[in-house]
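*Asks:* My questions are about this predicted structure, shown below with the sequence.
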Amino acid sequence: MDDAMRELLELNAHNALPTTPTVDLAHQIMRVHRECATDYCGRKDQALHALIAEGRIVPDSSRTR
């Protein structure tokens, strides 16, 4: 299997990464996992928190989860 295919398969996984993703990777994860719920998809949840920590996403304070 070539590296490009391996990278695509890894990006589609739902488990959390062993380290915090970079901002660029977090954006990419959010695009790939846009249909996933954060309580199901550890990778999207991790990417969301990384983007919040970097100030790239500001949660709506009037909404509750």
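*Replies:* Received it, and whenever you're ready, just let me know what you need.

*Asks:* Only C-alpha atoms from now on, for both contacts and neighbour counts.
*Replies:* OK.

*Asks:* distance of Asp45 from Ala4?
*Replies:* 24 Å (CA to CA, to the nearest Å).

*Asks:* Looking at these two, which is more packed in?
*Replies:* Neighbour totals were compared for Asp45 and Ala4, and Asp45 leads with 22 against 9 (other CA atoms under 10 Å).

*Asks:* Met5 sits in which helix or strand?
*Replies:* Taking DSSP states H and E as the criterion, Met5 maps to helix 3-12.

*Asks:* Please compare the first structure with the one that follows:
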Amino acid sequence: METSNRASIIAYCLAPLNLDPNSEAAREVTRRLDHALKTFQAQAARPVRVDFSRMPSLVINEAAHGYE
């Protein structure tokens, strides 16, 4: 799997627009995309809560696996 940083992702997304990199519009859209990517990464990295009390019990027959 290829890893990418935010700058390369933003450059890839903006390439078809042929924006002048020194223009105010390019700086603003870069800033907004960077913020969106940071927010997405922060949300995706959050741990997921699992309520094990609502899960049915699983009984393993230890004798069938050789554990007695």
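*Replies:* Alright, I've got the coordinates. Fair warning: this is a prediction, and the values are worked out from it, not measured in the lab.

*Asks:* Got a TM-score for the two of them?
*Replies:* After superposition, the two chains reach a TM-score (TM-score structural alignment, normalised by the length of structure 1) of 0.25; 25 aligned residues with a CA RMSD of 3.2 Å.

*Asks:* So what's the residue count around Leu14 of structure 2?
*Replies:* What Leu14 of structure 2 shows, counting by other CA under 10 Å, is a neighbour count of 16.

*Asks:* what does Arg27 of structure 2 give?
*Replies:* Count around Arg27 of structure 2 with other CA under 10 Å applied: 14.

*Asks:* mind listing what's buried in the helix or strand following the helix holding Met5 of structure 1?
*Replies:* Later in the chain than helix 3-12 of structure 1, the nearest helix or strand by DSSP H and E is helix 23-32. In terms of neighbour count (16 or more other CA atoms under 10 Å), helix 23-32 of structure 1 has its buried residues at Val23, Ala26, His27, Gln28, Ile29, Met30.

*Asks:* So which elements touch helix 23-32 of structure 1?
*Replies:* helix 3-12, helix 42-53 (3 or more CA pairs under 8 Å, 6 or more residues apart in numbering; DSSP states H and E).

*Asks:* so which of those is the most packed in?
*Replies:* Compared across the helices and strands packed on helix 23-32 of structure 1, helix 42-53 shows the largest average neighbour count, a mean of 20 (mean count of other CA atoms under 10 Å).
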